[in-house]
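Undergrad: Let me see the structure of the following:
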Amino acid sequence: MTRKGLFIPALCYALAVLEAASAQLVAADTLASQYSMTTSTSMPFPSATQSNSDTQSFIVSNWGLSRGRIQDGAPDLDFVNDPFPNDATPGASSNPKASGPVLQITYPNGSYSHDTGGAQLYSLWNTSDSSLLSMMVSYEIAFDSGFDWVQGGKLPGLRGGPNPDGCSGGSNVTDGSDCFSTRLMWRKQGEGEIYAYIPTSNGICKDSNIICNSDFGTSIGRGEFSFASGQWNRITLIVQLNNPVNVANGFVSLYYNDVHAISQQNLQLRSSDVVTAGGLYLSTFFGGNDPSWATPNTAHTYLRNFRLWGSSSPSNSTGSKVNAAARLTGLDSSLQSISLCLISVTVVLSTFGLL
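TA: This is a model prediction of the structure:
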């Protein structure tokens, strides 16, 4: 290789190093202040490791669960010793390293989807304020060393609305009238994204940062960061609901290891005032909804330092009024398909003189 051929890769590497070094680190507490989220809470953890049955009891008793239950995967939850005790989470120094047990999630060999492995629970905001319109969650996650990412899987995020079971689980009816969810996903090779169940209003599927999946959910910022296995990673997710509900000015933002990774404006996260920000959606599993997503071996993730901040103020960004005709998603689009089908059948029958 010529000197010029060697120089260009070296220059690119040097620029990448400089860019990483100059990236601004922003602690979650600082972000909360910037977004005027003045109320906060955290998920308590035990002071010692616990058996599975004790882990279940602790979470049910202390985490303010919707309907007072762990929805799925209770046998796959355990408070265990930190598997990476000497690894400090990258990021701002104002976020100290945790001590004590961490929550282990087990994904059994061959599991995929929330009802075959991993766990799913909805931890409601444990404050008297039930009208939060902006919310932020920060937590730390570690994957087994050598974690096999397969095709992808779900990770904790935020959700809201009076329907605690909608906007997930493969539902393709997401019109924003009774719920929203904004989880995370890992994809192949650990690529990260925000994975949302929200209306796809005003042609957002055309945005270069958005993938409206052909099966379920909307991917925001896929590949803008990548998870690392065998060490701790910090996630901070901000959601500001749109207001008024017929204007697409909602906002989501994500920081990975306290460095800004994803922002998306012009979202309609809700279409009704009954939808507010509810709390932590701890939903994690391989998948996907078919065996091609399954983990080939029993795997684990580990979670710690769940913290929430909230505000009664929604997004104050400008946005366009929602074009109802362009928001034929979920039930609306299904009804449209049925209508078109009936029209086609009528035309065919008329052609052959059967009507």
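Undergrad: Going by C-alpha atoms from here, please, whenever you check contacts or count neighbours.
TA: Will do.
Undergrad: chain center to stretch 114-127: distance?
TA: 12 Å (CA atoms, centre = their mean, to the nearest Å).
Undergrad: now stretch 106-126
TA: For stretch 106-126, the distance to the chain centre is 14 Å (CA atoms, centre = their mean).
Undergrad: Can you check my assumption that Gly192 lies in a strand?
TA: Yes: assessed with DSSP: H, G, I helix; E, B strand; the rest coil, Gly192 lies in a strand.
Undergrad: residues near it, how many?
TA: 26 (other CA atoms under 10 Å).
Undergrad: ok, now which ones touch it?
TA: Gly192 sits next to 184-186, 221-227 when contact means CA atoms under 8 Å, 6 or more residues apart in numbering.
Undergrad: quick check, nearest of those to Asn81?
TA: Within the contacts of Gly192, the smallest distance to Asn81 is 21.4 Å, found for Phe227 (CA to CA).
Undergrad: picking that back up, want to throw the contacts of Gly192 into TSV with secondary structure?
TA: Below are the contacts of Gly192 laid out as TSV (three-state DSSP):
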residue	secondary structure
Leu184	strand
Met185	strand
Trp186	strand
Gly221	coil
Arg222	coil
Gly223	coil
Glu224	coil
Phe225	coil
Ser226	strand
Phe227	coil
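Undergrad: Out of the residues you listed, flag the one nearest to Asp273.
TA: The nearest one, if we look at those relative to Asp273 and count by CA to CA, is Leu184, at 24.7 Å.
Undergrad: Please provide the structure for the following sequence as well, for comparison with the first:
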Amino acid sequence: MPALPITADAASYITSKWHTSSIYASEDISFIHDPIDTNSTSVVMKVDYPAGSYAPIGTKNGNNGVKGGAEFFSRPNGKKEYNTGLLSYDVAFDSNFNWVKGGKLPGIYGGKVGPGCSGGEKATGANCFSVRMMWRAKGAGEAYAYIPTSKSLCSEKKVICHGSYGTSFSRGVFNFSVMKWSHIEIYVKTNSGNNMNGILKVWQDDSLVIDQQNIKFRTNESLGVSSLMFSTFFGGGSTSYATPATHRV
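TA: Have a look, this model is predicted:
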């Protein structure tokens, strides 16, 4: 994080320091003093979700929606890809945060950065995979992944498959709260070959909340963990997910 707040053109800092070149809705990002712990001198990232905003699809392909949240990919190790990945961050929500039906939070991306493995673009096992966090109604948490699915996976008790969209893991086993920092850690271990032996683990505030075994992230071992997927917005790809008021995390 920068040493001092940046309230205008945060995109310049991100592109120069965080190994990325393209940012969706960069105008909704700024760096401010910690608003949750008022005794802290730390600088944190603030992301705004203007009223009426939802997923990026709402402003693309001729749609005239409202931009909100932000999205970019960070590849600190260039084009290298790995069999394991660990991502950690802290997140907090403003005092009047309306959860609506849900929204995305950052996660781990595998494969070449592109339009796949989000927004209804399926994971084939050969193109990419992604694992993000989501909040749902009333602040319920889950892991949300674009991965190849199977009847056995979709029949598991804590798994919800959404057809062409992502797969929900362990919805509601943990919760997010307003005006409170939550420490999130996401661990991915990719499967070997074409086997269902991949692992997904998530910790909240140092407590293991998701421990999902027997996952197939890929069908080809040349595909690996490549990027931080900084992706946050309300949605869901329809206006039913849109925030009725301006909020921030």
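Undergrad: Can you calculate the TM-score here?
TA: Between these two chains, after superposing, the TM-score reads 0.92 (TM-score structural alignment, normalised by the length of the second structure); 240 aligned residues with a CA RMSD of 1.6 Å.
Undergrad: ok so, going back, show the buried residues in the contacts of Gly192 of the first structure.
TA: 184-186, 221-223, 225-227 (16 or more other CA atoms under 10 Å).
Undergrad: Quick check: the farthest pair among the residues you listed?
TA: Gly221 and Phe227 (13.6 Å).
Undergrad: and Gly116 of the second structure, that's in a strand?
TA: No: counting by three-state DSSP, one finds Gly116 of the second structure to be coil, located in no strand.
Undergrad: which residue lines up with it in the first structure?
TA: In the first structure, the residue paired with Gly116 of the second structure is Gly166, using TM-score structural alignment.
Undergrad: for His33 of the second structure, same thing?
TA: In the first structure, the residue matched to His33 of the second structure (TM-score structural alignment) is Asn81.
Undergrad: From Tyr281 of the first structure, how far off is its match?
TA: According to CA to CA, to the nearest Å, Asn81 of the first structure and Tyr281 of the first structure sit 23 Å apart.
Undergrad: got it, and Val259 of the first structure?
TA: Note on Val259 of the first structure: its distance to Tyr281 of the first structure, by CA to CA, is 22 Å.
Undergrad: Compute the number of surrounding residues for the match of Gly116 of the second structure.
TA: Gly166 of the first structure: 20 neighbours (other CA under 10 Å).
Undergrad: Could I get the contacting residues of it?
TA: For Gly166 of the first structure, the contacting residues are 178-180, by CA under 8 Å, 6+ apart.
Undergrad: Apply 10 Å and report the result again.
TA: 159-160, 172-174, 178-181, 197 (CA atoms under 10 Å, 6 or more residues apart in numbering).
Undergrad: Save those residues as CSV, and put in neighbour count, distance to Phe58 of the first structure and secondary structure too.
TA: Below are these laid out as CSV (neighbours: other CA atoms under 10 Å; distance: CA to CA, whole Å; DSSP: H, G, I helix; E, B strand; the rest coil):
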residue, neighbour count, distance to Phe58 of the first structure, secondary structure
Arg159, 30, 22, strand
Gly160, 29, 23, strand
Asn172, 19, 34, coil
Val173, 20, 34, coil
Thr174, 26, 33, coil
Asp178, 20, 30, coil
Cys179, 28, 27, coil
Phe180, 32, 27, strand
Ser181, 29, 25, strand
Tyr197, 27, 29, strand
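Undergrad: Mind picking the one among the residues you listed that's closest to Phe306 of the first structure?
TA: Among the contacts of Gly166 of the first structure, and counting by CA to CA, the member closest to Phe306 of the first structure is Arg159, at 14.8 Å.
Undergrad: Tell me how far Ser119 of the second structure lies from Thr7 of the second structure.
TA: One correction, residue 119 of the second structure is Gly, not Ser. Distance, Gly119 of the second structure to Thr7 of the second structure, using CA to CA: 29 Å.
Undergrad: Settle it for me: which of these two has more neighbours?
TA: Gly119 (17 against 13).
Undergrad: Could you give the number of residues near Asn83 of the second structure?
TA: Neighbour number of Asn83 of the second structure under other CA under 10 Å is 17.
Undergrad: Asn81 and Tyr281 of the first structure: who's more crowded?
TA: Tyr281 (23 against 17).
Undergrad: Which position in the second structure pairs with that one?
TA: Per TM-score structural alignment, Tyr281 of the first structure is aligned with Met229.
Undergrad: From what I see, that match and Leu105 are in contact.
TA: Yes: with contacts counted by CA atoms under 10 Å, Met229 of the second structure reaches Leu105, the gap being 9.0 Å.
Undergrad: Need the overlap of contacts for the two.
TA: 71, 131-132.
Undergrad: Buried subset of these as a ChimeraX selection?
TA: Selecting the buried subset of these in ChimeraX, with 16+ other CA under 10 Å as the burial test, is done by:
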select :71,131,132
